[in-house]
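> coordinates only, sequence not included:
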């Protein structure tokens, strides 16, 4: 499995901060892949989430700028009130287009664009959350032969997001946060 993947993309909403914090606190500081996070966040609060995640993370956490190149070993968090896309040249594109699924950033936009860029070299993970955002993005990752993991709904604070994904696609794994962490550590 080592060397098979080029990036990890993670989407989450309600309850996902604690899961993401735990994952990043337990990953090796030499984790070899970029991790791209699209988490629902309050649009009027510009800072705090990066700092909160950074305090727990063994990896550098960045809110990328428009046209910033994706670099292995960094964690990229979609900025507040911006959609975050991955472009065909491996850079980020930020947009203030209308919210999708009542959200900006939209998890679907990030996951789908990552699927089209990384294709079979992508690991997509969908965590706990309260709406259907992320389901289409996970299906796009699966359709492009990426590896898909959906958090086990029984381990979620709010299971709506994983259940919506499970309705439209069959992931490679349905896993608890600890199982997700074990999978990621095996990539290192």
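That came through fine. The shown structure was predicted, so the numbers you read here are calculated from the model rather than taken from an experiment.

> use CA for all of it now, contacts and neighbours both
OK.

> and the gap between the residue located most distally from the centre of the chain and residue 56?
Within the chain, the residue lying farthest from the chain centre (CA atoms, centre = their mean) is residue 44, at 21.3 Å. For residue 44, the distance to residue 56 equals 23 Å [CA to CA, to the nearest Å].

> hmm, residue 105 and residue 134 touching each other?
No - checked against CA atoms under 8 Å, the pair residue 134 and residue 105 is beyond contact range at 11.0 Å.

> ranges for the strands of this protein?
7-12, 35-39, 60-62, 74-77, 83-86, 92-95, 122-126, 147-151, 173-175 (DSSP state E).

> hold the first one in mind and look at this next one:
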């Protein structure tokens, strides 16, 4: 038995992060196997006017290709997705992505809350939400929505974060299942993946 209460009921993982999260996300992406079972949907705050370089920087570190989904693209297993710069990324009921340029939420587009909340609505108790380092409260409400709908919630340990505001806000708003350092998040994901392959 591992240290985490994992099972193979889950259908997707969403990860949010902002300032200080790049190092953590690249460590995660470089540690999970190429055939990692579940789709990973990432919403990371980035400079809206810098369209190139960010995906490439993540892909260099990642074992799996990182792709920005197009509007109405289906969510598929064994894929790593990243919200495009200056677009909100939602998950729709048919397990497809939706892109929009609606008003900023929490001064952000893409908004982590939008990605997490729409994914929670679609996947309900079959979703895992992970929130990393960040400088604002974006993502806190999204984590609450995941928890309210029966999903599993993880935040990066604020003591390890470069900027703790984002995970600390989530911890204040809802009862988070696990508060973990990045290495522990990696262990969780590897343990989870084994459930699907055993």
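Yes, it's here. All of these numbers come straight from a predicted model, not from anything done at the bench.

> the residue mapped onto residue 58 of structure 2 from structure 1 and residue 163 of structure 1, how far apart?
Taking TM-score structural alignment, residue 58 of structure 2 has residue 53 as its aligned residue in structure 1. From residue 53 of structure 1 across to residue 163 of structure 1, the span is 26 Å (CA to CA).

> looking at these two, which has the bigger crowd around it?
A count of neighbours by other CA atoms under 10 Å puts residue 53 above the other of residue 53 of structure 1 and residue 163, at 23 against 20.

> separation between the closest residue to the more buried one other than its chain neighbours and residue 182 of structure 1?
Using CA to CA, 6 or more residues apart in numbering and skipping the chain neighbours, the partner closest in space to residue 53 of structure 1 is residue 21 (5.7 Å). Remark: distance between residue 21 of structure 1 and residue 182 of structure 1 (CA to CA) = 15 Å.

> and the strands of structure 1 as TSV, adding mean neighbour count and distance to residue 110 of structure 1?
Output for the strands of structure 1, formatted as TSV (neighbours: other CA atoms under 10 Å; distance: least, CA to CA, whole Å):
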stretch	mean neighbour count	distance to residue 110 of structure 1
strand 7-12	25	8
strand 35-39	27	7
strand 60-62	19	16
strand 74-77	22	11
strand 83-86	27	5
strand 92-95	19	10
strand 122-126	27	10
strand 147-151	24	14
strand 173-175	18	20
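
> in JSON lines, list those along with distance to residue 1 of structure 1.
Output for the strands of structure 1, formatted as JSON lines (distance: least, CA to CA, whole Å):
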{"stretch": "strand 7-12", "distance to residue 1 of structure 1": "13"}
{"stretch": "strand 35-39", "distance to residue 1 of structure 1": "17"}
{"stretch": "strand 60-62", "distance to residue 1 of structure 1": "24"}
{"stretch": "strand 74-77", "distance to residue 1 of structure 1": "20"}
{"stretch": "strand 83-86", "distance to residue 1 of structure 1": "24"}
{"stretch": "strand 92-95", "distance to residue 1 of structure 1": "26"}
{"stretch": "strand 122-126", "distance to residue 1 of structure 1": "11"}
{"stretch": "strand 147-151", "distance to residue 1 of structure 1": "11"}
{"stretch": "strand 173-175", "distance to residue 1 of structure 1": "15"}
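
> residue 49 of structure 1: which of these is closest?
Nearest to residue 49 of structure 1, of all those, is strand 74-77, at 8.9 Å by CA to CA.

> ok, for residue 114 of structure 1, nearest residue in space, not its chain neighbours?
That would be residue 86: by CA to CA, 6+ apart, it lies 5.6 Å from residue 114 of structure 1.

> repeat for residue 114 of structure 2
residue 90 is the one closest to residue 114 of structure 2 (CA to CA, 6+ apart), at 6.3 Å.

> after alignment, which residue of structure 1 pairs with the one you found?
Match for residue 90 of structure 2 (TM-score structural alignment): residue 85.

> where do the helices of structure 1 begin and end?
Assigned helices in structure 1, in chain order: 16-26, 49-56, 107-118, 135-143, 160-168, 177-187 (criterion: DSSP state H).

> can you put these in JSON lines and add distance to residue 10 of structure 1?
Shown next, in JSON lines, are the helices of structure 1 (distance: least, CA to CA, whole Å):
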{"stretch": "helix 16-26", "distance to residue 10 of structure 1": "9"}
{"stretch": "helix 49-56", "distance to residue 10 of structure 1": "14"}
{"stretch": "helix 107-118", "distance to residue 10 of structure 1": "8"}
{"stretch": "helix 135-143", "distance to residue 10 of structure 1": "10"}
{"stretch": "helix 160-168", "distance to residue 10 of structure 1": "12"}
{"stretch": "helix 177-187", "distance to residue 10 of structure 1": "11"}
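
> and of the ones you listed, who's closest to residue 95 of structure 1?
Of all the helices of structure 1, helix 107-118 comes closest under CA to CA, at 10.3 Å.

> that closest one vs structure 2, average distance?
Following superposition, helix 107-118 of structure 1 is found to deviate from structure 2 by 0.3 Å on average (mean CA distance after the TM-score superposition for structure 1).
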